[in-house]
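A.B. asks: Structure for the following, please:
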Amino acid sequence: MYYLHLQNKGNNFAISIIKIMTIAQTKQFIQSSEWVSIVTELRPSKDRATGNIKPFYLWRTFKFSPGDKFECTVINYADAGGKVPLVKIVIKGHNVWQGEHPIVKGAYNVDYVADEAYEITPLHQGFADAVNQAPANGLNKWEVNVMQDIKAKTFPAFGLAEGQIYVDYDLVYILNDLLFMGSKHVDGRAFDTPENRPTNLQIPLMKK
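C.D. replies: Below is the predicted model:
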């Protein structure tokens, strides 16, 4: 499906044609490439200890494959320029498509279910020291460049409990070969429940 978009530019009007993809078309399209951040991204994040909002700098890479499978890699940085990496997070699992999202025609609710892996690799001694302050059963002491899978394990730093499979309640929208997902809430809430699903669009990912 296509629709015309009319934009007023001064005394002139510009008309563009926008394709609206079905869920099936969207699934096929996102599997056609690896998706990466355009620049180091900034998100609001809530400090679990104090409740204060703080900046979260990151770089994302997404891969989608048949069978509604996904792999997401996130590098978290200490700085806006992405020069000081803190931790690498790799989440692997399945997508559950939940129908249209009301934000824009062609956007769809998607749940990211981390039922295959939730891998954490400290890249900075400061991060390793911080998470070692709250030891968890089933995990070794955290060391730089040593990965541990926290799937279904207690991990207080990320608010995860024993036996819990993490789910991110998000959205997907394609426009002009760019992949949009949900923008984090300004109060730092995670997408950890259907009620906390995003209501706006995050800076897009581009094809690698």
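A.B. asks: drop to CA atoms for contacts and neighbour counts, all remaining ones
C.D. replies: Noted.
A.B. asks: Which residues are in contact with residue 14?
C.D. replies: 6-8 (CA atoms under 8 Å, 6 or more residues apart in numbering).
A.B. asks: Tell me the one among the residues you listed nearest to residue 75.
C.D. replies: Of all these, residue 75 sits closest to residue 7, with 37.3 Å by CA to CA.
A.B. asks: returning to that earlier point: return the subset of the contacts of residue 14 lying in helices.
C.D. replies: Among those, no residue falls in helices (DSSP state H).
A.B. asks: now these: which count as buried?
C.D. replies: Neighbour counting over these (16 or more other CA atoms under 10 Å) leaves no buried ones.
A.B. asks: Next, format those as a markdown table and append distance to residue 175.
C.D. replies: Shown next, in a markdown table, are the contacts of residue 14 (distance: CA to CA, whole Å):
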| residue | distance to residue 175 |
| --- | --- |
| 6 | 16 |
| 7 | 16 |
| 8 | 20 |
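A.B. asks: Helices along this structure, start to end?
C.D. replies: 23-30, 125-131.
A.B. asks: isn't residue 157 right next to residue 133, touching?
C.D. replies: No - with contacts counted by CA atoms under 8 Å, residue 157 stays clear of residue 133, the gap being 9.7 Å.
A.B. asks: Can you give me the distance of the residue lying closest to residue 147 once chain neighbours are set aside to residue 140?
C.D. replies: Excluding the flanking residues, the one nearest residue 147 by CA to CA, 6 or more residues apart in numbering is residue 121, at 4.2 Å. Distance of residue 121 to residue 140, given as CA to CA, to the nearest Å: 12 Å.
A.B. asks: Here is a second sequence; please produce its structure as well for comparison:
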Amino acid sequence: MPAAMLPYACVLVLLGASTTEPAGATESSRLRWEPHCQQPVSEGSPVTAVLPPRLDGPWISTGCEVRPGPEFLTRSYTFYPNRLFRAYQFYYGDPSCQEPTHSLLIKGKVRLRRASWVTRGATEADYHLHKVGIVFHSRHALLDVIERLNQTWVGQDCVGRLPQATAWLPGALYELPSARAQGHCMAALGFSMHELSLVRVQRRLQPQPRAVPQLVEELYLGDIHTDRAERQHYRPTGYQHPLQSALHHARPCPACALVARADEHHPPVLPRAPAVPLRLGGRWVSAGCEVRPAVLFLTRLFTFHGHSRAWEGRYRHFSDPACRQPTFTVYAAGSYSRGAPSARVRGGTELDFEVTRVRVTPMDPVTAAVLNASEPGSCGAPGAWAVGVERDVTATQGCAALGIRLPHVEYELFKVERDARGRSLLFIGQRPSDGSSPDTPEKRPTSYQAPLVLCARPPGSRAPRPPATPSPPLQLLVAGLALRGAL
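C.D. replies: Okay, here's the model as predicted:
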């Protein structure tokens, strides 16, 4: 990682990390490593990037997605060989995606350009929108959107292009008629398709019990700015949760067939997932190499000690999208508060985390040189930094060269879910897109990062049984849908 990126990269985002036991911990307080508890959790085969990306075909959400706001949605995008695309975005009033409010139909053209100079492993693209239409699924949803638009002058102009509540027709598509009006209404609605300006396609083989491995294709599109006001200007440097190919997706997937066959008039209503209590005890690890805005590649591993509400963790930072070239590691530890249900994000739990101890390990000569050039007393006790040698920076109240300050409090959002394979997943709040940390209650996240996977349980706990309902195959369904509604 370039030296100039280090201060921005490490503004204390310290919730998420690979953990080690604290010095002096007793054997009885430690969680034993399980054989599969590694960093990151491996699916058993390497990930292969498709370069240049091949976008042709249908791509779908595999579950209910949460965007900053919060916004709850599912997506279904189809790309055609002539570079045209059709995209559906289905919005909901609940975090289970069971209460559709409105749907967007977006048609346009996308052109791949070149490998990104900013985000390694990504491809930059240009896009042009031909048509954007909105369908309201209830009069209440229409009124909610009108109320939001009336809060700005631009939005009030946009309201005139929507129907009056008394004239609303179920299933009617209201199109934004011109490019200028489109841009104004997009800004007022907090909508942008800038996600199409950064693209990555990758493939992996997912092992199957008593069966041949399964091909999974994933489409990563650019991240959405956490500040709604910045979305029209923001150019992504990270990714959202990936879409998966409707033909080659992970199974079982209860939502996939529903999303694949939906359209703007028939939004998918996903099956309700059972509520999972927030039990943090154990170790949680990244499922793969993660990408953050501002050119960050990392893996995380957490340990939570539920009885004492203590936590510890480590970020392992890398300079490449495969997480094979380490740059530095940050170990952090502290305590967290008793959780309270979130009033803004249904299904989420608000927690406050205090960071009281930090250790840093440079893993390449560039990072070691940056730390050795820091002001005396600003990053650990006197002495030379060396590659692979961990040093404590608690006594100097952090490390100014990496943007770490102590003590530090972060206001967090947590959620635990269980996926269709029976794995426990931990979702932690998404970091602000400007590189800061949620160090005030007003900056508490309203969306989530990529989930961590439970890899070691506290002593005496039992693993849940995986769901018995498999996902129906989509190959026959999607073969016809892929060419339906060509532009």
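A.B. asks: picking that back up, just to be sure, which of the contacts of residue 14 of the first structure are found in strands?
C.D. replies: Per DSSP state E, strands hold the following members of these: 6-8.
A.B. asks: Can you lay out the helices of the first structure as JSON lines showing mean neighbour count?
C.D. replies: Below are these laid out as JSON lines (neighbours: other CA atoms under 10 Å):
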{"stretch": "helix 23-30", "mean neighbour count": "16"}
{"stretch": "helix 125-131", "mean neighbour count": "16"}
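A.B. asks: mind checking which of those is nearest residue 84 of the first structure?
C.D. replies: Proximity to residue 84 of the first structure, assessed across the helices of the first structure by CA to CA, is greatest for helix 125-131 (11.2 Å).
A.B. asks: neighbouring contacts of the closest one?
C.D. replies: In contact with helix 125-131 of the first structure (CA under 8 Å, 6+ apart) are residues 86-87, 122, 142-144, 157.
A.B. asks: Which residue numbers in the second structure does it align to?
C.D. replies: Mapping helix 125-131 of the first structure onto the second structure (TM-score structural alignment) gives residues 365-371.
A.B. asks: ok, average deviation of that stretch from the first structure?
C.D. replies: In the superposition with the first structure, the average deviation recorded for stretch 365-371 of the second structure is 1.0 Å (mean CA distance after the TM-score superposition for the first structure).
A.B. asks: For the lengthiest strand in the second structure, name the packing helices and strands.
C.D. replies: If you go by DSSP E, the second structure has its longest strand at strand 100-115. Contacts defined by 3 or more CA pairs under 8 Å, 6 or more residues apart in numbering; DSSP states H and E place strand 100-115 of the second structure against strand 84-92, strand 123-136, helix 139-149.
A.B. asks: of the ones you listed, which approaches residue 481 of the second structure most closely?
C.D. replies: Nearest of these (CA to CA): strand 84-92, 11.7 Å.
A.B. asks: Onto which residues of the first structure does that closest one map?
C.D. replies: So strand 84-92 of the second structure sits over no part of the first structure, by TM-score structural alignment.
A.B. asks: quick check: angle from that strand to helix 139-149?
C.D. replies: 100 degrees (axes from the mean of the first three to the mean of the last three CA atoms, to 10 degrees).
A.B. asks: Skipping adjacent residues, who's closest to residue 37 of the first structure in space?
C.D. replies: Nearest-residue entry for residue 37 of the first structure: residue 205, 4.8 Å, with adjacent residues in sequence omitted and distances by CA to CA, 6+ apart.
A.B. asks: Alignment lookup: the one you found to the second structure.
C.D. replies: By TM-score structural alignment, residue 205 of the first structure lines up with residue 452.
A.B. asks: Its match: neighbour count?
C.D. replies: 25 (other CA atoms under 10 Å).
A.B. asks: Let me see the contact set for it.
C.D. replies: 284-287, 300-301, 425-427.
A.B. asks: By neighbours, which of those residues wins?
C.D. replies: Going by other CA under 10 Å, residue 284 tops those with 32 neighbours.
A.B. asks: Kindly state which residue of the first structure is aligned to that one.
C.D. replies: Here residue 284 of the second structure is matched to residue 35 in the first structure, going by TM-score structural alignment.
A.B. asks: That match contacts residue 204, correct?
C.D. replies: No - between residue 35 of the first structure and residue 204 there is no contact under CA under 8 Å: 9.3 Å.
A.B. asks: joint contacts of these two?
C.D. replies: With CA under 8 Å, 6+ apart as the test, residue 35 of the first structure and residue 204 both reach residue 179.
A.B. asks: coming back round to it: from residue 133 of the first structure, how far out is the match of residue 284 of the second structure?
C.D. replies: Where residue 133 of the first structure is concerned, residue 35 of the first structure sits at a distance of 34 Å (CA to CA).
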